[in-house]
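[1] A structural model of the following input is requested.
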Amino acid sequence: MNRIYIVALLLISRLSVFAQASEEVTGVVKANEKGKNIELVGANVYWADTQIGTVTDFKGEFVIDRYGSNTQLVVSYIGYETDTIDISNNRFVEVVLQSDELDEVLVAGKKAGSHMSRMDPMTKVNITGAELCKAACCNLSESFETNASVDVSYSDAATGAKQIQLLGLSGNYVQMMTENIPNFRGLATLYGLNYIPGAWMESIQISKGTSTVVNGYESLTGQINVEYKKPVDSERFFLNMYANHTGRWESNVNGSIHINDKWTTAVLAHYSEDQKSTDENDDGFRDEPLLKQVNFINRWDYNNKKGFTSQIGIKVLDENRLGGQMGFTGSRPDDQNIGSAGQLYGINIDTRRYEGFYKAGYMFDDDITSVALVANYSFHEQNSFYGRKQYDASQKSFYANLIFQSIIGNESNKFSTGLSVQADEFDEQLWMNFMAPDTRQWLNRNEFVPGAYFQYTYTLPEHLTIIAGGRVDYHNEFGTMLTPRLHIKYNLTPNTIIRASAGKGYRTPNVLAENSYLLASSRQINITDNIDQEEAWNYGANITQYIDIAGRELTLNAEYYRTDFENQLVVDADQSVNAVYFYNLDGRSYANNFQVEGKYELLRGLDVVAAWRLNDVKTTYNGELMDRPLISRAKGLVNLSYSTPLKKWQFDFTTQFNGEGRIPSTLSNPEEYRRAESFGAYQVVNAQVTKYFRKWNVYIGAENLGDFKQDNPIIAGSDPFGEHFDSSLIWGPVMGRRFYFGLRFSIDRE
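    Presented below is the predicted three-dimensional model:
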């Protein structure tokens, strides 16, 4: 009855409220714990005597539209005294809640690991620093172990390349971003997940479905954006050390300096190395490559306190991967005694990458209108060989985006418009046999894509948000591209939210750069002429329900997405066991993805996340519609995270369930080199224990506790220069149980 009464009042007052100009109130909610203020994630903020409100994000911050003449804002959080404040004409407020328990045995200051924003019209999952600490998280590829939306797996058993999957499709169709700059495209696709150390990341945002048009046309299934630690609010000093029992160790050192009230700078440095060769499955090949990586960022931030801000920075990376048979030392192929009985099959991938970025923005006096420029340049060079195959490539990329944002009449009608340009220069050379110069293939190309876009956002406070946008881009090879996209969010009730999206995306496939792991096989590479641009529609919807149970909030989410390809690069390993064919789609290709997920604090300090996903992914191969290979048709996840009072200890446990899937046919191989045409379900378990001290913490953990490994992942490993060698049919873990230890030390800013 109370809800019906409130809805009736809202309907009666709608006209008067709608007539008023919308004005946002922003703020931050903190908790006082032993004299120190800690940001509270997930605190409730709502207008007094209403159900109209929001929750704080991973920084404890919130944004809420004013509601009529109501000036009483209520802030509450379990374990703290509820506070009601009169905001009057304030636009920004800082609220510090006090504990309502004398002994402070509560979930004080415990930050939500990941959450979905109630305000964002897109289906966006925010992974916070707290979530990243639940696992070893040496780099971006390992940061999704406790996440139900993104899968990470090895793409082959020899190079250590990892691929993500979102909505049942590979990471090629996900737009990778670093601080809203498209990044890790082309040559960096396969190994880019390893280029961002976990200790550098402030947060990760995962957007499912098509993204907005502001960041470009390339998002087909979603977008992953990484936010680095910022000089303004990151630790003064941070040290992270990690080592595992197989000989991998790494060190991360971060530091930030506030030079004055306008200038800040930060340095992020990383070094990692794998020192020990392991072969737990006794196939004669290293289970993972020996790797050395040096990684560095220096960035500067400027804020004149009068509306202008800017950032500038450089990134440098040097990485070497050494894989192949045990005992291989990394000699170049032309230095080996080709044809000798004792010749070892080796893989060496030597990479150098340099980046420079610049951002500038100006906020006009109305605090509504703004203009910004984002620019990034990268140079990526990779020299590699796989047995007798040699692949050398370089890529130069430039990206710029000029963005203008303002309103039309009032803040319920916002728009963004701008101009962008993406330019890429690829220089690729492939020798199928480096001893035979006539096997060399050139795959050089230049791309230049200028574009313009407009995006309109309509907001009916606390009820409806619509984002409609379109962009026009001109590709120097493929012509004009039109990209329409639409997002809708509707609040059925304050605790029931429906979202829907639809849109189109394009991308230029990089045949060798994105599939170079296939060179670690004896398969011939057959690429058809005139590879077209990939083009797909994506549409879907989700519903999120928040339910209060025993003073704690249960979050339930159900979603469905479909991706329909109008054109696609088909990677066909089914026609022949001795070749892989790349050609344009001739037929249907689609992906259906359905997922349900629940989150709840079952007991004080014990968070539970459970999810289940079904994948229906099919592509036409050589005229036949078939399941895409090496993808599990079902996926489940259970994550338990328990923190003791005052967060002195934390225990994290994750179980990943992976369903069965299809394997490309190997029936034409000799019997000893054949594999089953499908793989069965399997389970992977990870666990970690963390002990917290005042300025530092130590953690120990294990990955793949059950020691599950794919049987015989390499075909014909005893004859790697023969015609049947293949390391690319990977559907499960190739490495067994891993124990690790680490420590983190930080000197926080006041």
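[2] Could you use CA atoms for every contact and neighbour count after this?
    Fine.
[3] Which parts of the longest helix along the chain count as buried, going by neighbours?
    As assigned by DSSP state H, the longest helix anywhere in the chain is helix 2-19. Across helix 2-19, burial judged by 16 or more other CA atoms under 10 Å covers Val17.
[4] Name the surrounding residues that touch the next helix or strand after it.
    Later in the chain than helix 2-19, the nearest helix or strand by DSSP states H and E is strand 24-33. Residues from elsewhere that reach strand 24-33, judged by CA atoms under 8 Å, 6 or more residues apart in numbering: 37-40, 43, 56, 59-66, 80, 90-99, 108-109.
[5] Pull out the buried residues from these.
    37-40, 43, 56, 59-66, 80, 93, 96-99, 108-109.
[6] before we move on, back to that, which strands and helices sit next to the longest helix of the chain?
    Applying 3 or more CA pairs under 8 Å, 6 or more residues apart in numbering; DSSP states H and E, we find helix 2-19 packed against no helix or strand.
[7] Second input sequence below; structure requested for side-by-side comparison:
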Amino acid sequence: MKTKLFSVALLFILSFFSTGVMSQTVKGKVYGVIGESKEFIDGATVVFTGTNIGTLTDEKGFFELENTDNYKSITVSMIGYESDTIEITSGKLIFVHLRSNLTTEQIEVEENRNSKFTGKEIIPTESLTLGEFKKAPSCDLAGCFGSSVTVESKTTDAIFKLKELKILGLDGQYSQILFDGIPIFSGLNAKYGMGSIPGSMLAAINISKGTNSVLQGAESMSGIINVIPRDFNSSEKVFLNLYMNDMLERQINLNTAHKFENWSTILSGHLTGEAMRMDYNRDGFLDAPLVYRNMIYNKWTYDSPAGNFKFELAGKYNSETKTGGEQSFNESSDKWSDDVYGQVIDFKIYDLYSKAGRTFENGDEIKFFAGFSRHDNNSYLGTLEYIATQNIFWTSGFYSWKINSDAKLNSGLSYRFDHLTENITMSESKIRSLLPKYENKEHFPGIFSELDYTNILKNLSLLAGVRVDFHNQYGTVVTPRGLLRYQLAENTLLRGSLGTAFRVPKVLIENMNVLSGSKDLLIANNLNPDKLVNFGITLTQDIKFDFIDGTLNLDFYRSDFSSRVISIYDREPGKVFVENLEGNSYSNVFQAEINVQTPLNFSFTGAYKFTDFILDHKGIKKNEPYVPKHQLVATISYATDENDFLVDLTTNWFGKRPLPSTKFNPPKYQFADFSEPYAVVNLQATKVWEMLEIYAGLENIFDVEQKNPIIAADDPFGPYFDTSFVYGPTTGREFYVGIRYKILR
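    You can find the predicted model right below:
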């Protein structure tokens, strides 16, 4: 009833407000000029001159910034174009024209060393850009968040080192991952596909916590991670990145971009070669899986000569094989044997998506999106074979009415189809309580409307929306969401959000680390979908002194589950129970982050996060497993005046994590109820020339490693074998070197 009343209130707001007030917003469009042609630039960085306060342009080159601090100018930059500084003229739309430097057939590329910033839009969004990805090898998507306290990249199993991206302390399945704004990266893709997105192909990652826009669906429970791949405007003509670590894992990344009149394209490729078989901790198991991976991505973009129509078509293919287990495991001879334990994952991902948008003379817009993803997975997990196929199709279209210079109303339709088929074959020596086949088809059309009002009252902005989806299994799902932005003082900004979310769990995928061990997985009948209400408040304070410039962000978010599917690890020996929550579950998260730039060529980022995640089920109240209450992140970066030598030092400290009880195990396989605190320190140095960069680094300098990440590694076919008991680093110190080579346009 409360949800419906909230929805009615939001719809009333959408229809009521239609008049504007004086705006303090700087708005404009950024164009790229190559010869005599001109096109919108998507992903250009726009900041107030001399600060790190800024945003990125959208696919139409549009940007907007709140100028309550009375800045006099903005600086606009984009890889492949000359940067420009423009004076702010009150009340006028700013048109920025960035020119390619073609006089020497080269383009000078300068990257801001403070390449992580939180914009001042109504949705608090942390943006990681090209310079941030270069502060670490960023071998894949999961490796891009080393300096971010907002996203924790956590290992979930000790054999394949699969990772999840956690926001607000909630597990990775509660985070919605978008690829180029398209929500098809979920299920099997989110579990296994992190490696299919190498850091070298990315232009930016935008992270928003808590409640978000209703345009992409109802599934974003803890937040959204929008992964923006490079396109022609954000890439050199040729970019090559070669990488190798001390385990002799080799990676090759290649981007090439070209333009043909009104069409432009980028082609990205990635190849990973297997590492050596290593067992430094002498538990008999490989320290890292043997990985062979290849990926190819191609995107075509059409910009009309008039600049009022844009079309994009892109496809991505990924093939990957991972082998892990005991050091002597050989798939051809040891599969299904009870002598040598091993695991093999072989999967392929096919992605295709398109976007189209038209802008009319009165400022109205119409946009269409469509995406398809197919994932074929064949996994052998020691005593079990898992063969799965998932097909996802999503499409959406909406019309954007320009009410006045500060307000627009977006209304449209969407449709999502998700078909997952999972087949289980079990070893005769290890029979579990699983069915031989699971199949689930979801299809749910939806309708949505959202009001975006920049200055509804003086210093107050509103984003309010509601969507109604019609799920074939769970009926009508109403998702109301609202966000407010208020300028408290000249340098102080307050933002708040409130909304609901809905998702259908993928039980086997989300418990794959349990299937990798010996425990039985008992799945209750009639599982409910996950539902929650999320509330958040963010305070942003600009820091301004004569010699430093920075930003302080303070966040508090609360997530309350009204329905949740949970996994119980410690009710009975050798069993994991998956069932509906009977009670309540909530998380309270406080986060503080400061970003500072100094005139001494140093930049500093420091952050602290407190998480209180409680599970109260059937009268038993406890902390959510593996979620630390305290986390600290600090990054110090140095660059010479010429930006030809760079050093980055990053420290991640994690407090104690509550662990599942091991009281049913024999004494030698029992562990404490909490892990010990630990810190991981990474260092990288980069030497830069005009067309060449050489980098080298150490990850986990002090060789911090979890002891016994595999329980009962000495008895892998026994009843206590468990690969899911992972709370810390599962590999020790790692040295790597790499080369980046670029041919400039």
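[8] Which strand or helix spans the residue nearest the centre of structure 1?
    Central residue of structure 1 (CA atoms, centre = their mean): Ile224, 3.8 Å from the mean position. Ile224 of structure 1 belongs to strand 222-228 when assigned by DSSP H and E.
[9] Which elements pack onto that strand?
    Partner elements for strand 222-228 of structure 1 (3+ CA pairs under 8 Å, 6+ apart): strand 174-178, strand 201-208.
[10] Report the angle between that strand and strand 174-178.
    10 degrees (axes from the mean of the first three to the mean of the last three CA atoms, to 10 degrees).
[11] any idea how far strand 222-228 of structure 1 is from the chain center?
    Remark: strand 222-228 of structure 1 is offset 5 Å from the chain centroid, using CA atoms, centre = their mean, to the nearest Å.
[12] who's in contact with that strand?
    Here strand 222-228 of structure 1 makes contact (CA under 8 Å, 6+ apart) with 166, 173-180, 200-211.
[13] tally of neighbours for the aligned partner of Arg737 of structure 1 in structure 2?
    Residue correspondence to structure 2 (TM-score structural alignment): Arg737 of structure 1 is matched to Arg733. Burial of Arg733 of structure 2 is recorded as 17 neighbouring residues (other CA atoms under 10 Å).
[14] right, and Arg733 of structure 2 touches Asp703 too?
    Yes: Arg733 of structure 2 lies in contact with Asp703 (CA atoms under 8 Å); the separation is 4.5 Å.
[15] Identify the residue of structure 2 aligned to Glu227 of structure 1.
    Checking TM-score structural alignment: Glu227 of structure 1 goes with Ile228.
[16] repeat for His724 of structure 1
    Match for His724 of structure 1 (TM-score structural alignment): Tyr720.
[17] which residues touch that match?
    Here Tyr720 of structure 2 is in contact with 518-519, 574, 665, 669, 711-712 (CA under 8 Å, 6+ apart).
[18] ok, back up a step: ok, the match of Glu227 of structure 1 - how many residues close by?
    18.
[19] Would you mark the buried spots in the longest strand along structure 1?
    If you go by DSSP state E, structure 1 has its longest strand at strand 410-431. Burial within strand 410-431 of structure 1, assessed by neighbour count using 16+ other CA under 10 Å, is assigned to 411-426, 428-431.
[20] what does stretch 706-719 of structure 1 give?
    Under the neighbour-count criterion of 16+ other CA under 10 Å, stretch 706-719 of structure 1 has 708-710, 712-717 buried.
[21] And the strand holding Ile224 of structure 1 against structure 2, how far off on average?
    Compared with structure 2 after fitting, strand 222-228 of structure 1 deviates on average by 0.3 Å (mean CA distance after the TM-score superposition for structure 1).
[22] I'd say Pro573 of structure 2 and Ser661 touch.
    No: applying CA under 8 Å as the test, Pro573 of structure 2 and Ser661 come out as separate, 10.1 Å apart.
[23] what's the closest non-adjacent residue to the counterpart of Phe360 of structure 2 in structure 1?
    Residue correspondence to structure 1 (TM-score structural alignment): Phe360 of structure 2 is matched to Phe364. In this structure, Phe364 of structure 1 finds its nearest non-sequential neighbour in Ser370, 5.9 Å apart by CA to CA, 6 or more residues apart in numbering.
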